[in-house]
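> show me how the following folds:
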Amino acid sequence: MQNNGQVKLPQIFDPRGNLTFLQYPDQVPFEIKRVFWTYDVPGGEIRGGHAFRKQQELIIALSGSFDVVITDEQGNETRTSLNRSYQALFLPKMTWRHLENFSTNSVALHLSDSEYLKGDYIRDFQQYQTLKNGE
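Okay, here's the model as predicted:
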């Protein structure tokens, strides 16, 4: 894994079509407990806008492209464009993020280390700042 959270996934090249895979612990730094995907996002819409207290996540653009925008507790943004199905972005716990700039027919695959827990979500940025600064 690179310092910026980007993960290069293996590529098996074949004239009949390429294959990429991932498995724990080689490419995924956690055991996968939940998988979900985001698709059919209308133009101009934003997904996310939260952080997780404990959950870690790996995001992959299976089709098309989109941007993952990470905002630190000071409000500084880092943008990562995902547009290759062999690249993933690792988001550790307490990472404020949103997804935007979805291309037509894009599919964002999310792999998580925990089951859905409503209480794990932090949806208020000021609360996130307070918690992050108190770590």
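> every contact and neighbour count from this point should use C-alpha atoms.
Noted.
> strands of the protein, start to end?
6-8, 11-12, 19-20, 34-39, 47-52, 57-63, 66-71, 77-82, 87-91, 96-100, 107-112, 121-122 (DSSP state E).
> and Thr130, which of those strands is closest to it?
For the strands of the chain, proximity to Thr130 was assessed by Cα to Cα; strand 121-122 is nearest, at 11.1 Å.
> what packs against that closest one?
Using 3 or more Cα pairs under 8 Å, 6 or more residues apart in numbering; DSSP states H and E as the contact criterion, the neighbours of strand 121-122 among helices and strands are strand 47-52.
> still on that earlier bit, as a markdown table, the strands of the chain with distance to Asn133 would be great.
Supplementary listing: these in a markdown table, determined by distance: least, Cα to Cα, whole Å:
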| stretch | distance to Asn133 |
| --- | --- |
| strand 6-8 | 25 |
| strand 11-12 | 39 |
| strand 19-20 | 38 |
| strand 34-39 | 28 |
| strand 47-52 | 14 |
| strand 57-63 | 21 |
| strand 66-71 | 14 |
| strand 77-82 | 17 |
| strand 87-91 | 18 |
| strand 96-100 | 13 |
| strand 107-112 | 24 |
| strand 121-122 | 14 |
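> before we compare anything, build this one as well:
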Amino acid sequence: MTTNAEVQFIEIPKIQDRRGNLSVIEGTTIPFVSKRVYYLYDVPSGSKRGGHAHKKQQEFLIALSGSFDVVLKDGKTTKIMLLNKPNFGLLIVDGIWRELRNFSSGAVCLVLASDGFEEEDYIREYKNFKLFKNRGSKA
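Alright, predicted model coming up:
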């Protein structure tokens, strides 16, 4: 069963240049091949995103611009992580509930996912997430 201890920041290589910085995600930068990419932007002040968990999918979140908090719950502990640097991403393993909040003005959240969209992989109700975790993540 996965826990918040498995969620981690990963530094994305940064190439510095007088013309600006360049960061690249390739090879073994993240522990999966991305099969889906999406991004969140223009999130109204006070709004929350996420509010779900995945049974099998992993995600890698990056604050390309601005900042936001990621609230992580594994069924026993809660952890809040601030994303505010475009050369650091947050690896969220499967079986972790996530909520994104406190978006700064102009924040952009890029997400690389290990799988394409599959509704069956989502757990959208927290009470169902708790049941899933109590069953040992075998749902």
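> follow-up on the earlier one: now the strands of the first structure in CSV, with distance to Gln129 of the first structure and mean neighbour count?
Formatted as CSV, these follow (distance: least, Cα to Cα, whole Å; neighbours: other Cα atoms under 10 Å):
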stretch, distance to Gln129 of the first structure, mean neighbour count
strand 6-8, 24, 18
strand 11-12, 38, 12
strand 19-20, 37, 12
strand 34-39, 26, 13
strand 47-52, 10, 18
strand 57-63, 20, 22
strand 66-71, 10, 20
strand 77-82, 14, 16
strand 87-91, 17, 22
strand 96-100, 9, 20
strand 107-112, 23, 21
strand 121-122, 10, 18
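> ok, now how distant is the residue of the first structure positioned farthest from its centre from Thr80 of the first structure?
Residue farthest from the centre of the first structure, counting by Cα atoms, centre = their mean, is Pro15 at 29.9 Å. Distance check for Pro15 of the first structure against Thr80 of the first structure: by Cα to Cα, to the nearest Å, it reads 30 Å.
> separation between the aligned partner of Leu62 of the first structure in the second structure and Asn87 of the second structure?
Taking TM-score structural alignment as the alignment basis, one finds that Leu62 of the first structure is matched in the second structure by Leu64. Distance of Leu64 of the second structure to Asn87 of the second structure, computed by Cα to Cα: 8 Å.
> which of the strands of the first structure sits closest to Asp26 of the first structure?
strand 6-8 (10.5 Å).
> what sits up against the closest one?
Met1, Gln27, Tyr86, Gln87, Ala88, Leu89, Phe90 (Cα atoms under 8 Å, 6 or more residues apart in numbering).
> need the counterpart of the second one in the second structure.
Read it as Gln27 of the first structure. In the second structure, the residue paired with Gln27 of the first structure according to TM-score structural alignment is Thr29.
> and that match, what does it touch?
Taking Cα under 8 Å, 6+ apart, we find Thr29 of the second structure in contact with Ile10, Ile12.
> so the one residue sitting closest to the centre of the first structure versus Gly5 of the first structure, what's the distance?
When the first structure is reduced to its mean C-alpha position, the closest residue under Cα atoms, centre = their mean turns out to be Ile59, at 3.2 Å. Computed as Cα to Cα, the Ile59 of the first structure to Gly5 of the first structure distance reads 10 Å.
> on that earlier part again, not counting sequence-adjacent ones, nearest residue to the residue nearest to the centre of the first structure?
In space, not counting the residues next to it along the chain, Ile59 of the first structure is nearest to His110; the distance is 4.7 Å by Cα to Cα, 6 or more residues apart in numbering.
> ok, the one you found touching Leu62?
No - with contact defined as Cα atoms under 8 Å, His110 of the first structure does not count as touching Leu62 (10.0 Å).
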